[in-house]
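>>> no sequence on hand, only this structure:
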């Protein structure tokens, strides 16, 4: 059943909506010399709420519902993005995870997310070891979280790895500082939960349905501070709920390990941790990249297991520069 669904064909249905009317979405569509199409959602143009929903839906392989809801932090009211997912392995593991480190391109090549990861025949990333899936499609969509312009070198390398003609490759881009990026990162809360469960040995093939929501942080043009805030939205303000068909013992063995509060690095804004690590992501404990809160409903027993907490104090410090002391 999983191999009957093409995440690239599903995602292309959304891409075509964008191509029909990019201007009202605050989106710019450009064709590279090689023929690949770049859909700019925040570099040269502002993007927007609808563009952010489309970007998120595309990176989920078109297999989700994406909506917005209020998220109060004290007296302030922010927005949160909610994702409802019926094929979590395909939407999150095969598509949304940023798991493809682009090889063969010039220095500074990015890490890629999106459904075209499942077309990569040159060096499939290790996340595909967790599920039994590969895609076949004549068009592919990839997403890059970057402030750098997409180059012909990147596009031709991606197209070659996916066995695509460059003119059949579509590349979404949005920098950390954009609204679209803030939305799509907050929407990665289920993906973040799944990869942490897998790292602790839980069989993610048992996950049947999922939903999650994450707070969308205030925007700032500084790319490093923006990167810190979007990470904080997951670590301190993201809630994930999974519906699994497993043994209760398998859930209790891992649930307290896969929330951010379990990490020794927990408790400070991400940008502080990042700076302390010399701006080297590889020096940050892997277990910090976890949801703030995780609920797991076991379909087999009917029990629901929960761990973690939303940390409003860190969110206030990260988003508004407020300390607990300043608030009295």
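Cool, the structure landed. Because the structure is predicted, anything quoted here is derived from the model rather than measured.
>>> alpha carbons only for contacts and neighbour counts from here, please
Fine.
>>> my guess is residue 66 meets residue 85, correct?
No: with contact defined as C-alpha atoms under 8 Å, residue 66 does not count as touching residue 85 (9.0 Å).
>>> these two: who's more crowded?
residue 85 (23 against 20; other C-alpha atoms under 10 Å).
>>> take a look at this one as well, against the first:
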């Protein structure tokens, strides 16, 4: 049988090939639902399908250790017992609470869809309990550390090296806007409105939002576009705002490495990537007086609850608000 973890790559393909034809057809329909109806990213769709395939492989009748043998499984056998057994096997294999919670959520999404489409007579998903994940918020930069980071990036770009100019624009935009690294790397030149000093971002679930950026980010971005980008452009280069060294769209892994290295040079700063800069931006907005609804809109969160979990307010700010607003403070 396949290992209890999430299948990937070739293993994912082999599992799909070994499923019975009716199950394969249902999975293809589910994939279209996730991609076209819910407009999820390709990465998210793969993650959902991987979890479902892991579940189906767990349900399959035992076969000899020959990866070419068909998996004997039927969707109608997917019930609460199968779901619980799957999660128990994952837990025994060492899956974390966060992983179990994510897999359970993926399973519930699938069983709800399968019930609506008539593949299941009843939805067992709502009865499935999973441990709550431990939410560990990333560390944040202090405002003086963020200033040190931006000054260091500016100093590195002073000599006009194209990569240094790009990296300065990268860290400035991430901190100025709080956008996700995937959103930053997906930005195209027409997405920038210089007159209003905003960028148009396509976020999760295909939701579009407009995010402002400040004067320092504008200067770094303008210098990169005016002096650095042309040195990296190649025939066939996309109209991406940020380019890699070979002229293609900047890869997210490269962006993460740039941030890790830049933050690592700031004395006393915790190690972080782009997500840490996003969290730092949100925290500093709150410390400066922004309300949660505004931060929710800037970050592109679907619900305010996500913003409340994603950000934190300093004790000093809470005390200040209490002192200003409570009649018996």
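Structure's in. What do you need? Keep in mind that this is a model prediction, so the values were computed, not measured.
>>> TM value for the aligned chains?
For this chain pair, the superposition-based TM-score is 0.21 by TM-score structural alignment, normalised by the length of structure 1; 115 aligned residues with a C-alpha RMSD of 6.7 Å.
>>> any idea how far apart the tips of stretch 295-315 of structure 2 sit?
With C-alpha to C-alpha, to the nearest Å as the measure, the first residue of stretch 295-315 of structure 2 is 18 Å from its last.
>>> residue 149 of structure 2 and residue 143 of structure 2, how far apart?
Residue 149 of structure 2 is 10 Å from residue 143 of structure 2, by C-alpha to C-alpha.
>>> those two: who's more crowded?
residue 149 (24 against 14).
>>> tell me the spacing between that one and residue 276 of structure 2.
13 Å.
>>> ok, then the element right after the helix or strand containing residue 201 of structure 2?
According to DSSP states H and E, residue 201 of structure 2 maps onto strand 198-202. The first helix or strand that comes after strand 198-202 of structure 2 along the chain, using DSSP H and E, is strand 208-212.
>>> what's that next one packed up against?
If you count contacts as 3 or more C-alpha pairs under 8 Å, 6 or more residues apart in numbering; DSSP states H and E, strand 208-212 of structure 2 packs onto strand 198-202, helix 292-299.
>>> out of these, the one nearest residue 102 of structure 2 is which?
Counting by C-alpha to C-alpha, residue 102 of structure 2 lies closest to helix 292-299 out of those; the figure is 21.7 Å.
>>> what's the neighbour count on residue 112 of structure 1?
Neighbours of residue 112 of structure 1 (other C-alpha under 10 Å): 22.
>>> cool, and residue 216 of structure 1?
With other C-alpha under 10 Å as criterion, residue 216 of structure 1 counts 30.
>>> thought it was touching residue 73?
No: when contacts are counted by C-alpha under 8 Å, residue 216 of structure 1 is not listed as touching residue 73 (11.5 Å).
>>> hang on, the earlier thing: so the strand holding residue 201 of structure 2 versus strand 208-212, what angle?
Per axes from the mean of the first three to the mean of the last three C-alpha atoms, to 10 degrees, the angle that strand 198-202 of structure 2 makes with strand 208-212 is 150 degrees.
>>> helices or strands up against strand 198-202 of structure 2?
strand 192-193, strand 208-212.
>>> could those strands go into a markdown table alongside distance to residue 50 of structure 2 and mean neighbour count?
Formatted as a markdown table, these follow (distance: least, C-alpha to C-alpha, whole Å; neighbours: other C-alpha atoms under 10 Å):
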| stretch | distance to residue 50 of structure 2 | mean neighbour count |
| --- | --- | --- |
| strand 192-193 | 36 | 16 |
| strand 208-212 | 27 | 15 |
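>>> need the ones you listed in CSV with distance to residue 58 of structure 2, can you?
Listed next are these as CSV, based on distance: least, C-alpha to C-alpha, whole Å:
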stretch, distance to residue 58 of structure 2
strand 192-193, 48
strand 208-212, 38
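>>> closest one to residue 31 of structure 2 among those?
strand 208-212 (22.8 Å).
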